[in-house]
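Asker: Structure, please.
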Amino acid sequence: MEKPWTKSVTLALEGPGKYVTISNTTEASWAMIEDWPLDDAPALNRALDICAAAVEGKRPAEDARKAFIEAAVEADIEIRE
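Answerer: As a prediction, this is how the structure comes out:
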């Protein structure tokens, strides 16, 4: 089982007011692959690469979390603090 992030990310991935909580790098990767509103964007591509590296143990999980948030901002997805 993958270690959870230090702080989960809750965002309106399925539409306004429909929040999903992402708590680890694998969940973030699947969300970006399956549910993302953009297909090809710089922050999205970077986040996917960083998440893959984090799953392989080549990058810290916190790097994946930060990149995931940057991709969400790029896609104009509402993030709940």
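
Asker: Could you use CA atoms for every contact and neighbour count after this?
Answerer: Noted.

Asker: now the strands: where do they sit in the chain?
Answerer: Here the chain has its strands, by DSSP state E, at 9-11, 20-22, 79-80.

Asker: I'd like the ones you listed laid out as JSON lines, including distance to residue 58 and mean neighbour count.
Answerer: Shown next, in JSON lines, are the strands of the chain (distance: least, CA to CA, whole Å; neighbours: other CA atoms under 10 Å):
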{"stretch": "strand 9-11", "distance to residue 58": "22", "mean neighbour count": "19"}
{"stretch": "strand 20-22", "distance to residue 58": "21", "mean neighbour count": "17"}
{"stretch": "strand 79-80", "distance to residue 58": "27", "mean neighbour count": "14"}
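
Asker: Tell me which stretches of the protein form helices.
Answerer: 25-34, 42-55, 61-74 (DSSP state H).

Asker: Ok, which of those helices comes nearest residue 80?
Answerer: Residue 80 lies closest, by CA to CA, to one member of the helices of the chain: helix 61-74, at 11.1 Å.

Asker: want to put them side by side, so please do this one too:
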Amino acid sequence: MSKTWSKPVILHGIGEEGEDVVVDSSLGASWALIEDWPEEESEVLDKALLVLGAVAQGKAKEEDGRKALISAATAAGVKFTA
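Answerer: Down below sits the predicted model:
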């Protein structure tokens, strides 16, 4: 089970109707990348999903998942507050 991050990441304007998406766990990050992400395919997106999968399996830390989401947002030009 995914633990809640102490500091959420707010992804601005990527929700279904352009709303902000608040991500506070690796599970939430996975959903944001799969459901709300503006890119269908990218190397950084794939890498982030791999890291988040490793977190889910207990092979990586929650902070690694948070960093992967931030890296994906930066690469995709998604504005965020972290």
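
Asker: Go through the strands of structure 1 and name the closest to residue 1 of structure 1.
Answerer: With distances scored as CA to CA, the stretch of the strands of structure 1 nearest to residue 1 of structure 1 is strand 20-22 (14.8 Å).

Asker: mean per-residue distance, the closest one to structure 2?
Answerer: For strand 20-22 of structure 1, the mean deviation from structure 2 after alignment is 0.8 Å (mean CA distance after the TM-score superposition for structure 1).

Asker: hang on, the earlier thing: of the helices of structure 1, which approaches residue 81 of structure 1 most closely?
Answerer: helix 61-74 (11.5 Å).

Asker: want to throw the strands of structure 1 into TSV with distance to residue 68 of structure 1?
Answerer: Converted to TSV, those look like this (distance: least, CA to CA, whole Å):
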stretch	distance to residue 68 of structure 1
strand 9-11	9
strand 20-22	10
strand 79-80	11
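
Asker: related to what we said a few turns ago, redo the helices of structure 1 as JSON lines? Include mean neighbour count.
Answerer: Below are the helices of structure 1 laid out as JSON lines (neighbours: other CA atoms under 10 Å):
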{"stretch": "helix 25-34", "mean neighbour count": "18"}
{"stretch": "helix 42-55", "mean neighbour count": "19"}
{"stretch": "helix 61-74", "mean neighbour count": "20"}
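
Asker: Next, format those as a markdown table and append distance to residue 9 of structure 1.
Answerer: Listed next are these as a markdown table, based on distance: least, CA to CA, whole Å:
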| stretch | distance to residue 9 of structure 1 |
| --- | --- |
| helix 25-34 | 9 |
| helix 42-55 | 14 |
| helix 61-74 | 8 |
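
Asker: And those helices: which comes nearest residue 11 of structure 1?
Answerer: Of the helices of structure 1, nearest to residue 11 of structure 1 by CA to CA is helix 61-74, at 8.2 Å.
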